[in-house]
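In: Predicted coordinates and the sequence they were generated for:
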Amino acid sequence: MRLSPGLVAAASALLVAVSGCTSFSDSTAPESSPATESSPPAEPEAADITWTDCNDQIQPLVAGRPGSERPLTFECGRTEVPISYDEPDGATMPIFLVRARLAGQTDRIGSLLLNPGGPGASGADAAIGRALTLPEDVLRRFDLVGFDPRGVALSTPVECIPDELKDRMIAAEPRPVSEEQLDAVFTLTQEAADGCAEEYGDALGTFSTTATARDMDLLRQGLGDEQLTFLGYSYGTTLGSTYAELFPDRVRALVLDAAVDPDADQRADAEAGAAGFEAGFDAFAANCTQLIAGCPLGGDPRGFVNDLLAQAGAAPIPSARAGETRQATPGVIMTAIQAALYSTTAWPQLAQGLAAAAQGDSQALFSLADTYYGRLQDGTFSNLIDANIAITCADRDPGQELAEEDIRALAADWGQRYPLFGAGAAASLYTCTVWEAERTPLPERDAQGAAPILVVGNSGDPVTPLPGAVDLAEDLESAVLLTWQGQGHTAYPKTDCVNGAVNAYLIDLTVPAEGTTCPL
């Protein structure tokens, strides 16, 4: 999975504050969704977006956060999109949006549509957070609009994996190499797939990226913009580049930050992820050992983690948090590590959390792991995991699925080559082999005829390594690559150099010179 931690608390509060969430049980589900890669975009008429003032609900969620002093107002919106673009006049599903506006806008350009990644992360949630952090120069010219893609959060959420099964999946062996370990992981995967197939049937195929890209064009029209201005992170780069392929003449500006490699098949993508996280852990370890106050993990953080995994494997580690009955298994520990590698700001918490776990308290590690997978304090989950799998598998070409024996062989191989993350990455390849849904494979993307597109890559990104951004920029006919020599996942808005280049592009459509690199 390629997931991005988000404002889980904010999303949870929005779920309570905003009524009218609709699922397939509330509307007419399609019997099938056989959209194909070659079918041209349908042209249904865009429905109006109904906006309501939800400032009173959102402002308490952001109070006290950096940027909360900005004079922002928030609106919540709803609109309808076709469930199947093969039947554009047929049954519809609701899409939920949040719009943030900065007081005192001048020379407004339009709306900046946002997707934070995942797949499965809430764009409405991201709009709340990014309204506090994006440069004010951009917010003075654009409304910031985040939407929950179909199947996500408040937009017809796909919900078919029970919370207790999610807990078991997270706690499972993270480095499965033996036949017994792989059997256990595959059994959990099959249980999740069976439950979703029983719950949704053929409707699982409606949650594809291609369908969401078509939804985005209806949102563009509903927002009153002649062309799309879009900011996509991680999986959001896949969504944005798919939009550009389907609607190249409707692109005003696309910022594709932390690009997913469009040329990598699922095996290559999984291996790149394993290698990226290994490099990310090495960067974390080097940073820790160079601390003036000393690294709480000692001089060999990798060895410390291996010892901690063995300790938790022998006896799961309890948490000191009041009322917490869970104990940290190796799966929880590795999930916490992955979560922290997304951002250097989480590295101190990870180091202290690993050290505390070795002393018998896993509280900090549970905090990281729960944020990563959308687990709330009451033990319930957002639908992040359900949506992540449903969207990922709806996009997969079934002809590229690997046989089970090949996955087992890769787990053994990658477990040696990428000791912390390789076996788990290999085992994840089993997920879509048992997922029963119609597939809409992603189109090849060159976006011929599109306006200039800005691809942003980070040399130290453990989640979407830099070669993916290089490939995406090469594939898109009009793309220019901006490289940041930094650590962590995504680059904008983290440094003045990156901010200046992206702001100039979004506002004035000025692209940086080919080969521009920003220092750390």
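Out: All right, it came through fine. Numbering: from 1, shown residues only.
In: contacts and neighbour counts: CA atoms only from here.
Out: Will do.
In: Give me the residue at the spatial middle of the chain.
Out: Centroid-nearest residue in the chain, with Cα atoms, centre = their mean: G118, separated by 1.6 Å.
In: Below is an additional structure, to be compared with the one above:
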Amino acid sequence: MNLTQRTALTLALSSAAVVTASVLTVPTATAATAAPAGPAGSSLSWKPCPADLGGTAGTECADLSLPLDYRAPDGPQVTIAVSRLRSDRPEARRGTLMVVPGGPGGSGRERLARRGAQLQAATGGAYDLVSLDPRGVGGSTHAGCGLEKDDLELTHLRAWPAADGSIDANATRARRIADACTRNGGAMLRSLSTANEVRDIDSIRQALGEKKLSLWGTSYGTYVTASYAQTHPGRTDRVLLDSTGDPDPSRVGRGWLANMAGGADDRFPDFARWAADPARDRRHRIAERPEDVRGVVLAVARKLDQAPEQDAAGRPRLTGNRLREALLQSLYSDAAFADVARLVVTARDAGDTPVPYDPVYLPDSDAAVFLGVVCNDVRWPRSLPSYARAVAEDRRAHPLTAGMPVNVEACAFWPDGPADKPVRITPQGPSNVLMVQNLRDPATPHRGALKMREALGDRARMVSVDAGGHGAYLASRDTDGPARECADRLATAFLKDGIRPDGDTLCR
């Protein structure tokens, strides 16, 4: 099975309230310490977007030259690629809505190309819709680590322990990756961080001539968005956080990865029900009862742990960790259930016969962006024994992910500490935030979103959605239809009319 289309590394119950609503009021906030100034007087020269970007007719693209290092604004520059879909109802326009992509490593221009028409229709033309390819991504200036192909395989870049739980090989690889990034990444790699994406977004705001931005951040983009709102409280209009991680500034990316173990456990029962449904054919039905699916999957993975990664001719084979990674990726969306169920059934029925497999390899630039952001944002522990202990404990508690979420990564060998202190999200600022969050999100679990909700205090309201998968607003309604329709209705009312629920709400 080929899973190359799902290469994202992304990196997810409060008390229910009666769905009553009030018109949002935004009190005046005191200004926070500002980031270094952006390109005052910069302008954007819009032109039709490249044909290969696709998307809604009328979407425009532009490039903005910004400092590689904002502390040296007259020094080397990077190009940030921006796209825009202008309001189709100028009389209804209230401002600009910035679509902030996830990742780290997601393309905002691609997201706007896919979702622009849907978002424009939902919000009734209330906004010019704008997004960016963050530095290192897509049409923006690229970064690179010069990694070997084997190190770019997803189950190697994202460190899965050995069959016996050992992390020795992971530590060796992590050190090699960090050394390559240090040797080849240069100042561009060092510039990849949440703090610089926040600065880039504010520079785009200035170039657009907007006093304020509304923002819709998804996944990792929620941390970028929340950091922007914390750093520039007076420059935010309406803020929608969709699929949010724990904003603990001492952990940041390390914490998001660690939380995926529990997120996979939360989400797996949805897959188990699907894979035990009598409507499935024999190629996809893993067990007769949902409660038996987990045991079958774990048994197949253990059997595959004995398989080599390649056959004698160098052709890749399915291994236990490749199966676990495929399962984890499939939990993001019900649409991927069929592929991974077929893979489990094939491996189960193959006996001792090797199962061919097409591994996922990330482009070097994508790997560099992911590593650059998560390693530059916060210092990671250096002690290998501490990682070994964490992996042993996590493997016992969460067999589906087998210790990967807490394993040693290249960040443990990163040579430099953070260039910027991570932003601490606080209750100080305008009460203009709405959160939407699936209860069973494998990437940004609900429990992590509750930490963001707690940090924001009365600045936010939270809509929890009785649904599974990653991404809550304008997501597929193939399953959990009423809950998703409820969430879409509340989020759209907020973006369009400034109306939020009076309290935290559960959409069933």
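Out: Nice, I can see it. Computed from a prediction, not measured in an experiment: that's the story for all the values here.
In: The stretch 101-250 of the second structure: strands as residue ranges?
Out: For the stretch 101-250 of the second structure, strands defined by DSSP state E, counting those that start in this stretch occupy the ranges 127-133, 213-218, 236-242.
In: Those: which one's closest to V465 of the second structure?
Out: In terms of Cα to Cα, the element of these nearest to V465 of the second structure is strand 236-242, at 11.0 Å.
In: what residue of the second structure matches up with the residue nearest to the centre of the first structure?
Out: Aligned counterpart of G118 of the first structure in the second structure: G103 (TM-score structural alignment).
In: follow-up on the earlier one: generate a markdown table for the strands of the stretch 101-250 of the second structure, with distance to Q437 of the second structure as supplementary columns.
Out: Converted to a markdown table, the strands of the stretch 101-250 of the second structure look like this (distance: least, Cα to Cα, whole Å):
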| stretch | distance to Q437 of the second structure |
| --- | --- |
| strand 127-133 | 22 |
| strand 213-218 | 10 |
| strand 236-242 | 6 |
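In: Which stretches in the stretch 1-150 of the first structure count as helices?
Out: Using DSSP state H, counting those that start in this stretch, the helices of the stretch 1-150 of the first structure run over 8-17, 55-62, 123-133, 136-139.
In: Which one, of the ones you listed, ends up nearest to D261 of the first structure?
Out: Comparison of these against D261 of the first structure by Cα to Cα identifies helix 123-133 as nearest, at 21.5 Å.
In: The closest one vs the second structure, mean deviation?
Out: In the superposition against the second structure, helix 123-133 of the first structure averages 2.0 Å from its aligned positions (mean Cα distance after the TM-score superposition for the first structure).
In: possible to save the strands of the stretch 101-250 of the second structure as JSON lines with distance to R84 of the second structure and mean neighbour count?
Out: Below are the strands of the stretch 101-250 of the second structure laid out as JSON lines (distance: least, Cα to Cα, whole Å; neighbours: other Cα atoms under 10 Å):
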{"stretch": "strand 127-133", "distance to R84 of the second structure": "4", "mean neighbour count": "26"}
{"stretch": "strand 213-218", "distance to R84 of the second structure": "14", "mean neighbour count": "25"}
{"stretch": "strand 236-242", "distance to R84 of the second structure": "18", "mean neighbour count": "26"}
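In: L384 of the second structure is nearest to which of the ones you listed?
Out: Across those, closest to L384 of the second structure is strand 213-218 (Cα to Cα), at 32.5 Å.
In: so that closest one corresponds to what in the first structure?
Out: By TM-score structural alignment, strand 213-218 of the second structure lines up with residues 228-233 in the first structure.
In: Just give me the mean distance for that stretch relative to the second structure.
Out: Compared with the second structure after the fit, stretch 228-233 of the first structure shows a mean deviation of 0.8 Å (mean Cα distance after the TM-score superposition for the first structure).
In: which residues touch that stretch?
Out: By Cα atoms under 8 Å, 6 or more residues apart in numbering, the surrounding residues in contact with stretch 228-233 of the first structure are 111-117, 217, 220, 239-240, 250-259, 490, 506.
In: sorry, back to before: so which of the helices of the stretch 1-150 of the first structure is the most surrounded?
Out: The highest mean neighbour count among these, using mean count of other Cα atoms under 10 Å, belongs to helix 123-133: a mean of 24.
In: what does it contact?
Out: 6-8, 10-11, 58, 62, 66-68, 70, 72, 96-100, 114-116, 139, 144-149, 493.
In: gap between that helix and the chain center?
Out: Relative to the chain's own centre, helix 123-133 of the first structure is displaced by 14 Å; criterion: Cα atoms, centre = their mean, to the nearest Å.
In: what about stretch 264-275 of the second structure, how far off from the first structure?
Out: Mean for stretch 264-275 of the second structure is 2.2 Å (mean Cα distance after the TM-score superposition for the first structure).
In: In the first structure, what stretch matches that stretch?
Out: Under TM-score structural alignment, the match for stretch 264-275 of the second structure is residues 277-288.
In: What separation do you get for the aligned partner of T187 of the first structure in the second structure and S166 of the second structure?
Out: Taking TM-score structural alignment for the superposition, T187 of the first structure sits opposite T172 in the second structure. Using Cα to Cα, to the nearest Å, T172 of the second structure is found at 12 Å from S166 of the second structure.
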